[in-house]
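A.B. asks: The following comprises the amino acid sequence and a computationally predicted model.
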Amino acid sequence: MTNAQRADLPSYQQSLIQLDGQRLCTKYLPEKQRVAWLKEVIGREYANVDIQAPKEMPLFNDMYLFPWQRGMRLSPIHSNALSIQRLAQEPDNAEQDCYFIVMPTKGEYKLEQDGKEVFLKPGEMTLYDATRPHRIEMPTAFSKLLISIPRYTLEGLVRGVSRLTATNLSKRTNMANVTLAMLAGMLKQMNQFKAQDFQSLAEPALQLITMTLNQANGIDSKLSRHRELALHRVKNYIAHNIDESNLTARQVANSVGLSVRYINNLFTEEQTSLMRYLTQQRLMLSHQILSSHLYNHFSITEVAMRCGFNSLAHFSRVFHEMYGLSPRELRKQRK
């Protein structure tokens, strides 16, 4: 490939190897095989769906997948017109249990979920739950950026995030414009990044997404921007170390460079404290695991240990206090 030809490629196509990315494209497949192939790929990488393409044009879809920190993934996608409908079945793997941030960069985009619908144009963004029924319509050729964020991560950072599905976030908060500008700029410059630099952008991107969603949800933080970022840093540390059963308030404080008193003051706005927040996050994670068939092979004890509880009796007691039934009863109820 000549330098001129390479310059015409999207910056992220030039970065596949250095950023450990993957490209999945219908280009070299016979047209009659493309629908089945794309359905299988989307089902494996994102969610179990049914797809339809207009008969008047050949199906074309070109997607790139780049792994990011915190279990997130960044996916630029280009396609001809397409309709996608989420099938009514549970995810096939834990990686599909996530939310998607969507940013169209070309064409029209319509999303339906939870009885709501939203129409987007380039420069706007929305959110949907990949595990719940939804329908997506792209009536013309389109491009979009898709960012998948694990459910546990986003629900731990944004209260009531499920209320924001299928809404135009750009019309609900100006913070969306800041987030979009950051993501669009990063997309254009991906060929300039080394792997470490690219990974280091995941956390700032997640911080902006978190602030966008909280503001769109009507949660106007009383904290200054400095204190808000400090609180995000604490929550981020907890999320990364939630399986450590001996995690203490002092250890968290020392690791993020803040005092225990200061951190508890930050949590005051959320009507909780550092250690209560830690227990709540452990319980939310355990509830998510016990509610999914993907983790049936974990015993109750294994779930407790993975979520940072070193006493099964204590885990069962606080779980019952929060959810009104025991971990074993929840698992039986789901079956």
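C.D. replies: The structure has been received and is ready for your questions. Numbering: from 1, shown residues only.
A.B. asks: switch to C-alpha atoms for all contacts and neighbour counts from now on
C.D. replies: Will do.
A.B. asks: tell me the centre residue of the protein?
C.D. replies: Geometric centre of the chain, nearest residue: residue 149, 1.2 Å, by CA atoms, centre = their mean.
A.B. asks: Looks to me like that residue is in a strand.
C.D. replies: Yes. Applying DSSP: H, G, I helix; E, B strand; the rest coil, one finds residue 149 inside a strand.
A.B. asks: Touching, it and residue 100? I think so.
C.D. replies: Yes. Look at residue 149 against residue 100 with CA atoms under 8 Å: they come within range, at 6.3 Å.
A.B. asks: what about the closest residue to the residue nearest to the centre of the chain other than its chain neighbours, how many residues close to it?
C.D. replies: With sequence-adjacent residues excluded and distances taken as CA to CA, 6 or more residues apart in numbering, residue 149 is closest to residue 72, at 4.8 Å. When neighbours are defined as other CA atoms under 10 Å, residue 72 has 19 of them.
A.B. asks: take the one below as the second:
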Amino acid sequence: MTSSVDMMPGFDRMQLQAPFDLTYYNEQPLSGGKFHSHAFYEIYYFHEGRCTYLIGDSVFTLKPGDLLLMNGLTLHCPNVEPDSRYVRSILHFDPAWICKGLSETAKSILLDPFETLRNHRMTLTGENREEFEGMLADIHRLSSSTAGFRQERMTLRIQEMMYVIADWCQAAVQDHDSISEKERHVQHVVSFVEENYMLDLTLEGIARDMHITKHYLSSLFKEVTGTTVFKYVYHRRINQAKIMLRLHPHLSITEISQASGFKHLAHFSRMFKAMVGTTPEYYRRSGEELSLT
């Protein structure tokens, strides 16, 4: 299914041309950063500069040494301060290719940080930072060489990097695994909404995806979160609209309304005013700090 986001200006559905791709120590200024998504995983490392990174409705103010692990499907976009340096290394990879030939246990170890934590930020310091930057540099040197079995050797080095990352993420993954079944269901709803908020969602459709009844879904979500599923959906859509109003001034209010998941402009305007306290037009003009709640 093609979503409205795929057809909107200012969004990219990225394609991977090889099993993995490393952009190392990229110092080029970012011109017109776009929200994008892709069906491959991403390891993003921030070397230097001033940047706010938006992943879905999460906002990370980055500092040197920050490492982002992304499953790729969630819309994400860097917002770099004007006239600031923006130095980053980005590794995109196809998880099926990277894990080809490995045991199921090994696959689980390498992919758990991406699949369980989904979009995760950690800050590397000291020996961890030195080790990770050394691995990045080593993969980059190999990618630029004419050595025999270059791709196979790069795959091994990327696997080693992922083992190191998995080690660093063990505590966070274990904390996630210790959550209750009810909390796991609610996280499934949140993940489903994150990937589909721009589409025409129904309670029946979400419940069907989870293989539970819509009555059980409604009561469970309310019990754990204190709010309803569709209050959460509208909250997510309005947050997306706020991000787009700030970062995409070339888009009309109607385009932003549609890309955020609203069928009708009037409904969008009413919901935005009720939740934000002002109209979308005024919010765009106000120049206030980006605030996501």
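C.D. replies: Arrived safely, thanks for sending. Predicted, not measured: the structure shown is a model, and the values here were computed from it.
A.B. asks: ok, the residue nearest to residue 149 of structure 1 to residue 330 of structure 1 distance?
C.D. replies: As judged by CA to CA, to the nearest Å, residue 72 of structure 1 and residue 330 of structure 1 stand 28 Å apart.
A.B. asks: re earlier: contacts only, for the residue nearest to the centre of structure 1.
C.D. replies: With contact taken as CA atoms under 8 Å, 6 or more residues apart in numbering, residue 149 of structure 1 is in contact with 70, 71, 72, 73, 98, 99, 100, 101.
A.B. asks: again, only this time at 7 Å
C.D. replies: Residues near residue 149 of structure 1 by CA atoms under 7 Å, 6 or more residues apart in numbering: 71, 72, 98, 99, 100.
A.B. asks: List only buried entries from those.
C.D. replies: Neighbour counting over the contacts of residue 149 of structure 1 (16 or more other CA atoms under 10 Å) leaves 72, 98, 99, 100 as the buried ones.
A.B. asks: The first one and residue 312 of structure 1, how far apart?
C.D. replies: Just to be clear, that refers to residue 72 of structure 1. From residue 72 of structure 1 to residue 312 of structure 1 the distance is 31 Å (CA to CA).
A.B. asks: Check residue 181 of structure 1 too.
C.D. replies: Separation of residue 181 of structure 1 from residue 312 of structure 1 (CA to CA): 47 Å.
A.B. asks: same deal with residue 190 of structure 1?
C.D. replies: According to CA to CA, residue 190 of structure 1 stands 46 Å off from residue 312 of structure 1.
A.B. asks: what about these two, which has more around it?
C.D. replies: When neighbours are counted by other CA under 10 Å, residue 190 of structure 1 and residue 312 differ, and residue 190 comes out ahead with 20 against 14.
A.B. asks: mind checking what residue 257 of structure 2 lines up with in structure 1?
C.D. replies: Aligned by TM-score structural alignment, residue 257 of structure 2 pairs with residue 304 of structure 1.
A.B. asks: Likewise for residue 186 of structure 2?
C.D. replies: With TM-score structural alignment as the criterion, residue 186 of structure 2 lines up with residue 231 in structure 1.
A.B. asks: So residue 59 of structure 2: helix, strand or coil?
C.D. replies: Secondary structure state of residue 59 of structure 2, per three-state DSSP, is strand.
A.B. asks: Counting neighbours, what do you get for the closest residue to it other than its chain neighbours?
C.D. replies: Using CA to CA, 6+ apart and skipping residues adjacent in sequence, the residue nearest residue 59 of structure 2 is residue 53, 5.8 Å away. Neighbourhood size, residue 53 of structure 2 [other CA under 10 Å]: 17.
A.B. asks: you'd agree residue 53 of structure 2 is in a helix?
C.D. replies: No. With three-state DSSP as the criterion, residue 53 of structure 2 is strand rather than part of a helix.
A.B. asks: you'd agree it is up against residue 77?
C.D. replies: Yes. Applying CA atoms under 7 Å as the test, residue 53 of structure 2 and residue 77 come out as touching, 6.0 Å apart.
A.B. asks: which neighbours do the two share?
C.D. replies: Counting by CA under 7 Å, 6+ apart, nothing touches both residue 53 of structure 2 and residue 77.
A.B. asks: Let me see the contact set for the residue nearest to residue 59 of structure 2.
C.D. replies: By CA under 7 Å, 6+ apart, residue 53 of structure 2 lies in contact with 59, 60, 61, 62, 77, 78, 79.
A.B. asks: Could you tell me how far residue 75 of structure 2 is located from residue 265 of structure 2?
C.D. replies: Separation of residue 75 of structure 2 from residue 265 of structure 2 (CA to CA) stands at 22 Å.
A.B. asks: Apologies, that question was intended for residue 130 of structure 2.
C.D. replies: Counting by CA to CA, the gap from residue 130 of structure 2 to residue 265 of structure 2 is 51 Å.
A.B. asks: circling back: now, which of the buried ones among the contacts of residue 149 of structure 1 lie within strands?
C.D. replies: 98, 99, 100 (DSSP state E).
A.B. asks: got these as JSON lines, with distance to residue 237 of structure 1 columns?
C.D. replies: Conversion of those to JSON lines gives the following (distance: CA to CA, whole Å):
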{"residue": "98", "distance to residue 237 of structure 1": "20"}
{"residue": "99", "distance to residue 237 of structure 1": "21"}
{"residue": "100", "distance to residue 237 of structure 1": "23"}
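A.B. asks: Closest one to residue 52 of structure 1 out of these, please.
C.D. replies: When those are compared for distance to residue 52 of structure 1 (CA to CA), residue 100 wins out at 20.6 Å.
A.B. asks: Just give the nearest non-adjacent residue to that closest one, would you?
C.D. replies: Distances taken as CA to CA, 6+ apart put residue 148 closest to residue 100 of structure 1, at 4.6 Å, once the chain neighbours are dropped.
A.B. asks: ok, now residue 24 of structure 2?
C.D. replies: residue 89 (4.5 Å).
A.B. asks: right, and that neighbour touches residue 25 too?
C.D. replies: Yes. If you go by CA under 7 Å, residue 89 of structure 2 and residue 25 touch, sitting 4.9 Å apart.
A.B. asks: Next, the residue in structure 2 that residue 265 of structure 1 lines up against: secondary structure please.
C.D. replies: Matched by TM-score structural alignment, residue 265 of structure 1 corresponds to residue 219 in structure 2. Secondary structure for residue 219 of structure 2, judged by three-state DSSP, is helix.
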